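Trainee: Model the structure of this input:
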Amino acid sequence: MSLDRHTTLDAQLRDAMHADRRITHALAYGSFTQGTADRFSDLEYWLYLAPDAEFDAREWLGKLTPVLHGVVNEFGAFNAVLPGLLRVELHAVPNMQIAGLDDWGNENLFPGRMLIKDSDGRLAAALEKLAAKAPPHAETQATLDRLLNWLAFGLNVLARGERIRAHGLLWWIQGGLLSLAAVDSGQTDSLLNPARLAERRLDADTLRRYAGVTGGVDDLERAYANAVAWTLQLAESLELAVNAELAGALKERARVGISP
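Mentor: Model (predicted):
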């Protein structure tokens, strides 16, 4: 698939970042810097601003490309939708926040592709420090513990009759199961986002099991029953600890709807 449009716009944005004196440091991130982008991928950037700089992300981006829709998302970043549904994400923050890179994960990190502008060397140093960290490891017991909590929560609200709420909670359960299944199958290269390209990375049986924990509000008994069964099987396969009384209670609550 051609990435000519992404490449052209990325070059324009990088030039504009270099030209704007309010932006003291800038980096790109995401699939475009990792070499895994396709024509459906976003372009994503962090812009670090001089102290007290006034900066309107929509206005800045709108001078470079038509913006069909713009919104500040739930994480404080400006998200823009361009013609053809190409998305651009811009984080614009004071440059004192460069230190926040210490908390980033470093899966598929390529500082040379990410670094755009660095007025004093701080950003390059922060990226090199991040790249030197040990890669994320599979915290399987912690993942399982969170998953068991979500299962208990979801099964309780489902039993109460809150089907829409129980359906929403499945999102957390599905994510936990994907993480454990990825570890169980040895696919640990995307621990920070186990759903990314899951169809290419995970085997057919895992994808089938995942499909069994999805569905609509009329499929919740089946989905939760399958989720409990799969969770306990993964815990056994990965030799993780599960309280026996809790396991029994989850199975009892989810006893209906188990698919073969």
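Trainee: drop to CA atoms for contacts and neighbour counts, all remaining ones
Mentor: Noted.
Trainee: Next, work out how far apart residue 212 and residue 194 are.
Mentor: Distance from residue 212 to residue 194, counting by C-alpha to C-alpha, to the nearest Å: 17 Å.
Trainee: what's the answer for residue 122, then?
Mentor: From residue 122 to residue 194 the distance is 31 Å (C-alpha to C-alpha).
Trainee: Would you mind telling me which of these two has the busier surroundings?
Mentor: Shown here are residue 122 and residue 194; by other C-alpha atoms under 10 Å, residue 194 has more neighbours (22 against 14).
Trainee: Check the secondary structure at the more buried one for me.
Mentor: Under DSSP: H, G, I helix; E, B strand; the rest coil, residue 194 falls in the coil class.
Trainee: how deep is the closest residue to it other than its chain neighbours tucked in, by neighbour count?
Mentor: Leaving aside its sequence neighbours, residue 194 sits nearest to residue 179 (C-alpha to C-alpha, 6 or more residues apart in numbering; 5.6 Å). For residue 179, the count of nearby residues is 23 (other C-alpha under 10 Å).
Trainee: tell me the contacts of residue 179?
Mentor: Contacts for residue 179 (C-alpha atoms under 8 Å, 6 or more residues apart in numbering) come out as 143, 191, 194.
Trainee: Second chain to compare with the first, below:
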Amino acid sequence: MLFQEKLIQDVTNTCQVDGSIAAAMMYGSFTKGEGDTHSDVEFYIFVKNHCMDAFDAHEWVMNLFTTDLIFDNEYGTLVAIFSNLVRGEFHFLPQSEMNVIESFKQTGSFPKADQMFIYDDTDQLYERLEDLSGDGPNWKTNEHVNDAFNNFVNLWIFGVNVLKRGEHARSLDILSRIQNEVLKLLRIKENTVERWINATKNLEHDLSEHSYENYRRTTALLDRESLVNAYGHALLLVESLHADLVRNYDLHLHEHTLMKMHTHLND
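Mentor: Predicted coordinates for the structure are as follows:
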């Protein structure tokens, strides 16, 4: 048994005997049959309202397994680095905020309810998970495709401008955001939009060899020549994607804008 699987069982057992827990669910790789020895484990734990003030989330997690590090990240999520360097993410919320589950639907597709379910003392969780499971949003729309093209143009010009100024580190940082928009468009083209939000996840398996190679050429080292090449390849790739996708989508971006961007890069 993988450590993560044992940890999931330990969380389940703890919830069942801890009278302060109202409900618990999990999400991520292990709910989709994709978990392995490198995977994180991720949970939402809902604490009974009258217990919330006295509840010690850090102690609760540390009692599961030895941790090397435990802290609340910038999003308010409790992150545990266990002693075997497996990562765990725990969202602890009061029972009154269980309706947050409804908002998950807009982020992607979810498995069947029983794959996310851990524990429930409210008789509300399973129904919420059933509403959540199934297909996610339709990413293959004019709005989403245009957003990806528009964000690409905006970020690309921003990145090239700071590159020309000599801010190579900043330009490299912006390039990573550009790549995310490129990947969204590649996923539209290849119909692998299930991972639209986390566009790099499982990329080596989701994209064709040709598209993956095209994406690889948009990556760069921290030097000017490498950055110029990556920005140039990204623009060429988006030009190609524009020519493909304009057949099926009402695109707002015009080809003459892309041509001007070539000139801008080479000035």
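Trainee: care to give me the TM-score?
Mentor: After superposition, the two chains reach a TM-score (TM-score structural alignment, normalised by the length of the first structure) of 0.90; 254 aligned residues with a C-alpha RMSD of 1.9 Å.
Trainee: Translate the residue nearest to residue 194 of the first structure into the numbering of the second structure.
Mentor: Using TM-score structural alignment, the partner of residue 179 of the first structure in the second structure is residue 184.
Trainee: Comparing the helix or strand harbouring its match with the first structure, how large is the average distance?
Mentor: Using DSSP states H and E, residue 184 of the second structure falls within helix 168-190. For helix 168-190 of the second structure, the mean distance to aligned residues of the first structure following superposition is 1.0 Å (mean C-alpha distance after the TM-score superposition for the first structure).
Trainee: so how much does whichever helix or strand comes after that helix differ from the first structure once superposed?
Mentor: Downstream of helix 168-190 of the second structure, the first helix or strand assigned by DSSP H and E is helix 203-206. By mean C-alpha distance after the TM-score superposition for the first structure, the fitted helix 203-206 of the second structure averages 0.9 Å away from its aligned residues in the first structure.
Trainee: Helix 203-206 of the second structure maps to which residues in the first structure?
Mentor: Using TM-score structural alignment, helix 203-206 of the second structure pairs with 198-201 in the first structure.
Trainee: so how far is the matching stretch off the chain centroid?
Mentor: 15 Å (C-alpha atoms, centre = their mean, to the nearest Å).
Trainee: go on, stretch 225-241 of the second structure?
Mentor: Taking mean C-alpha positions (C-alpha atoms, centre = their mean), stretch 225-241 of the second structure and its chain are 24 Å apart.
Trainee: which residues are in contact with it?
Mentor: 156, 160, 163, 168, 171-172, 175, 179, 182, 185-186, 189, 214-215, 217-221, 255, 258, 261-262, 265.
Trainee: In the stretch 51-200 of the second structure, mark out all the strands, start to finish.
Mentor: 67-72, 78-82, 87-94, 117-120 (DSSP state E, counting those that start in this stretch).
Trainee: now the ones you listed in TSV, with distance to residue 29 of the second structure?
Mentor: Shown next, in TSV, are the strands of the stretch 51-200 of the second structure (distance: least, C-alpha to C-alpha, whole Å):
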stretch	distance to residue 29 of the second structure
strand 67-72	21
strand 78-82	17
strand 87-94	12
strand 117-120	14
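Trainee: Make CSV from those and add distance to residue 103 of the second structure and mean neighbour count to it.
Mentor: Shown next, in CSV, are the strands of the stretch 51-200 of the second structure (distance: least, C-alpha to C-alpha, whole Å; neighbours: other C-alpha atoms under 10 Å):
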stretch, distance to residue 103 of the second structure, mean neighbour count
strand 67-72, 22, 14
strand 78-82, 20, 19
strand 87-94, 14, 19
strand 117-120, 17, 20
